[in-house]
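Novice: Generate coordinates for the sequence data below:
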Amino acid sequence: MEFAGRDWQLQIENLKDEVRALKESVITKGFLSEDFFLSYLHRIRFQRVCQQHPWKHCPDEKEVGLWSVLQAGLSKAVLGFAGVAAVGALCRASRELGAEASKAKKAVDCLAAGGRGQVFICGGYDGSRLLSEVHRFDPKANSWGSVPALPVPREASVAAVLGGQIVVCGGFDGQRQLDQAVRFDPMAGTWQELPPMHCRRSGATAAVVQGHGLVVCGGFDGEEYLSSVERLTDHWEMLPSMTFSREGASCAELWGKVYVCGGNDGANTLKEVERFNFEVGQWEALPPMLVRRDGPAAAALSGRIWVCGGFDGQQSLSLSSIECFDPHRGFWRKLRSMLSRRAGAACAVVSGQLYICGGYDGAQNLQECERLDPAQGMWELLPSMPRRCGYCAGASS
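Specialist: Model prediction:
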């Protein structure tokens, strides 16, 4: 037995030498490249492993390949740990993997940005079609990136960042108003369904209130202009209705109270303002705005409510004017106008500065974005969005 073992070992060593000589001769003579040789060798070994360890998909017993595994989300997990630099190598490894890796890269980009201090612009209308794209502006880099697209193109939806995830609710998909709510989880890199709202809503308005979740107000359900209000915590719950039915209003949260401004009731452009107080569970009337505004943008900034742009129901062009409400003094005052006329623009606040993106100026949808530093009182033009975008939804982290 010992002699037979030495004989087998000698034969193995001889075979190794012959294979090495064969490999080096064909590569040296230029018949094959070393990369081609190694890739072909890998293919043979991989086929042998697949034969030894077949993997069947239980429901229909069809074979499942590497591509199916990657579609299940493995590529996103790998990229999340390997980093953005690995994307190029993964794309070059296979044409089939390229598309999936490119989608995953958008999620990794979002992770790389840390998800904080970002402006997100969701959906909208570019003048010819509804959009599913989600654009991301990084103020530190002063540049635009992207997030994987929404499951359904839509305009006139609402968006917010809730629990570190982007939440988008309602809107119009070109055929009907939506009750759908979805969220983007940057760790998973995918959009996930949430329970639907109680009402279909396009042109609604929303704000996140600490301890009270996402509050969605008004809108149009395809038949009626709504005064109803609901909020999302771990489920949807109806709240007391507003005094006015409103579509195209704007909303902001300040000191735990929700302010709803302007909009239209189907017949009139509104300047009425009301505020929901969670402590008493009621809406209360506030002094009206100086100007009627449909489709304005609103935000809480420096202890005041700022309302920007919109339509006044009389001029064909959108407004560039701004007014702000001081809750302590109880009155509105006019401020320096924006650089552009805008209605249906997206609005967000990051690090105490106000961002206004896109919108419709009365003639076309806009790519331009601008930022206000309230301490300076000056508007600053920012890099344009990748696409014209009106009636989009804005959120910030």
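Novice: make it CA atoms for all contacts and neighbour counts henceforth
Specialist: Fine.
Novice: what about the helices in this structure?
Specialist: With DSSP state H as the criterion, the chain has helices at 2-28, 34-52, 66-69, 75-82, 85-93, 95-112.
Novice: could you dump these to JSON lines with distance to K271?
Specialist: Formatted as JSON lines, these follow (distance: least, CA to CA, whole Å):
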{"stretch": "helix 2-28", "distance to K271": "80"}
{"stretch": "helix 34-52", "distance to K271": "69"}
{"stretch": "helix 66-69", "distance to K271": "54"}
{"stretch": "helix 75-82", "distance to K271": "47"}
{"stretch": "helix 85-93", "distance to K271": "51"}
{"stretch": "helix 95-112", "distance to K271": "38"}
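Novice: okay, those helices, which one's buried deepest?
Specialist: Compared across the helices of the chain, helix 95-112 shows the largest average neighbour count, a mean of 19 (mean count of other CA atoms under 10 Å).
Novice: Here is a second sequence; please produce its structure as well for comparison:
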Amino acid sequence: GATPAGAALSVVERFDPAAHAWQEVEPMRSPRYLAVAGELRGRLYVVGGHSTSRPHLGGSRRLVASPAWHDTGLPMLNSVEAFKACSNCWCHVQPMQHDRVLACAVVVGARLYVLGGLSRAFGVLQSAECLDVDSGQWQMLPPMVHKRCAAVAAASPDGRVYICGGNGSARYTGECRAVERFDPGASAWESLRPCCILRNFASAAVAGGHLYVWGGKRGSEPLQHVERLDLEEGCWEVLPPMRCARNGSCGIALSG
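Specialist: Below you'll find the predicted structure:
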């Protein structure tokens, strides 16, 4: 994350549900914000993001869409770190092939999928790649149907990956309702029925045969809206709104 002044943080905290308490653990080696993360085989992987470790906090942070892409001076990272809880330490692993900010991350089996985002060289990305933890190597996937950043993604129990909403413009003026599904067995993307609500910076989780999507924002307006996709029927249903509007939140499905 980042401080209110915009400085990237390396601080990491862990929550123990049994003790209902937070604990600070070893900080990351590289401060970063707008990164993505996923847990694989007892390790927490943190991928990409912005770093303000070199001084450029006085400049503009506005991200401008490609092809009129302007270098803000803020480093965009392709680096990856992994945290071992048993030893309370971080280590660097193989970097991604592209630097990415505002991407999505999903874990399926022994693979960490990283989808879309923003790149200094290419602007809003249509590309996706995955890390195979057995080989330690990144592999490029077929490009998505739509380029997007600030989208949301989740994986179903059968291993398919869903990505929803987001923005096709680095100016954050191109919110979309497009939904896609990646089948690792076929190594192919397919378009699904669009979601009901335009949004980016939302949250998502899969539970009970449904993909739930909530919050986010449209323009500058944070949203209370909640909807879910029936993974078998392929149709969307709007649910009662949350009590509080929120964007950029985190969500996870817990059994029980």
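Novice: do you know which of the helices of structure 1 lies nearest D234 of structure 1?
Specialist: helix 95-112 (24.2 Å; CA to CA).
Novice: so how far is F325 of structure 1 from M242 of structure 1?
Specialist: Taking CA to CA, to the nearest Å as the criterion, M242 of structure 1 is separated from F325 of structure 1 by 19 Å.
Novice: Ok, E18 of structure 1 next?
Specialist: Applying CA to CA, the value for E18 of structure 1 to F325 of structure 1 is 87 Å.
Novice: just M385 of structure 1 next, same as before
Specialist: Counting by CA to CA, the gap between M385 of structure 1 and F325 of structure 1 amounts to 29 Å.
Novice: Equivalent analysis for S337 of structure 1, please.
Specialist: For S337 of structure 1, the distance to F325 of structure 1 - CA to CA - is 15 Å.
Novice: The two: which has the busier surroundings?
Specialist: With other CA atoms under 10 Å as the criterion, S337 of structure 1 and F325 differ in neighbour count, and F325 comes out ahead with 21 against 16.
Novice: how about the nearest residue to the residue nearest the centre of structure 1, chain neighbours excluded?
Specialist: In structure 1, the C-alpha closest to the average C-alpha coordinate belongs to V134, at a distance of 4.3 Å (CA atoms, centre = their mean). Of all residues beyond its chain neighbours, the one nearest V134 of structure 1 is C122 (4.5 Å), with distances taken as CA to CA, 6 or more residues apart in numbering.
Novice: and G203 of structure 1, what pairs with it in structure 2?
Specialist: Matched across to structure 2, G203 of structure 1 falls on L34, judged by TM-score structural alignment.
Novice: ok, now which ones touch that match?
Specialist: By CA atoms under 8 Å, 6 or more residues apart in numbering, the contact set of L34 of structure 2 is G1, G48, G49, H50, V101, L102.
Novice: Just the residues you listed: which are in strands?
Specialist: With DSSP state E as the criterion, strands contain none of the contacts of L34 of structure 2.
Novice: Of these, which is the most crowded?
Specialist: Neighbour counts for the contacts of L34 of structure 2 peak at V101, which has 29 neighbours (criterion: other CA under 10 Å).
Novice: Unless I'm misreading it, T3 of structure 2 sits right up against L9, doesn't it?
Specialist: Yes: with contacts defined as CA atoms under 8 Å, T3 of structure 2 counts as touching L9 at a distance of 7.0 Å.
Novice: Those two: which is more packed in?
Specialist: L9 (18 against 9).
Novice: I'd say that one and G49 touch.
Specialist: No: with contact taken as CA under 8 Å, L9 of structure 2 and G49 are classed as non-touching, separated by 11.2 Å.
Novice: Show me whatever sits in contact with both of these two.
Specialist: Taking CA under 8 Å, 6+ apart as the contact criterion, the residues that touch both L9 of structure 2 and G49 are R32, Y33.
Novice: aligned partner of W138 of structure 2 in structure 1?
Specialist: Using TM-score structural alignment as the criterion, the counterpart of W138 of structure 2 in structure 1 is W283.
Novice: What sits closest to its match if chain neighbours are left out?
Specialist: With CA to CA, 6+ apart as the criterion, W283 of structure 1 has its nearest non-adjacent residue at 4.3 Å, and that residue is F276.
Novice: Might you report the residue contacts of the one you found?
Specialist: Taking CA under 8 Å, 6+ apart as the criterion, F276 of structure 1 is in contact with K257, V258, Y259, Q282, W283, E284.
Novice: and G362 of structure 1, how many residues sit next to it?
Specialist: By the criterion of other CA under 10 Å, G362 of structure 1 has 16 neighbours.
Novice: how close does the aligned partner of it in structure 2 get to V161 of structure 2?
Specialist: G362 of structure 1 maps onto G219 in structure 2, with residues paired by TM-score structural alignment. If you measure G219 of structure 2 against V161 of structure 2 using CA to CA, the figure is 26 Å.
Novice: do A155 of structure 2 as well
Specialist: Applying CA to CA, one obtains 4 Å for the distance of A155 of structure 2 from V161 of structure 2.
Novice: joint contacts of those two?
Specialist: Overlap between the neighbourhoods of A155 of structure 2 and V161 consists of V106, taking contacts as CA under 8 Å, 6+ apart.
Novice: tell me the contacts of E284 of structure 1?
Specialist: Contact analysis of E284 of structure 1 by CA under 8 Å, 6+ apart lists E274, R275, F276, N277.
Novice: could you redo the last one with a cut-off of 6 Å?
Specialist: Shown here is E284 of structure 1, whose contacts under the criterion CA atoms under 6 Å, 6 or more residues apart in numbering are E274, R275.
Novice: Give the equivalent position in structure 1 for S51 of structure 2.
Specialist: Per TM-score structural alignment, the equivalent position to S51 of structure 2 in structure 1 is D221.
Novice: Please verify my assumption that that match contacts R200.
Specialist: Yes: contact criterion CA atoms under 6 Å: D221 of structure 1 and R200 qualify, at 4.9 Å.
Novice: For the stretch 101-250 of structure 1, which segments are assigned as strands?
Specialist: Listed in chain order, the strands found in the stretch 101-250 of structure 1 under DSSP state E, counting those that start in this stretch are 119-125, 130-138, 143-147, 158-162, 165-169, 181-185, 190-194, 205-209, 213-220, 225-232, 236-239, 250-254.
Novice: CSV for these, including distance to Q315 of structure 1?
Specialist: Listed next are these as CSV, based on distance: least, CA to CA, whole Å:
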stretch, distance to Q315 of structure 1
strand 119-125, 22
strand 130-138, 25
strand 143-147, 33
strand 158-162, 26
strand 165-169, 30
strand 181-185, 34
strand 190-194, 39
strand 205-209, 23
strand 213-220, 23
strand 225-232, 23
strand 236-239, 35
strand 250-254, 19
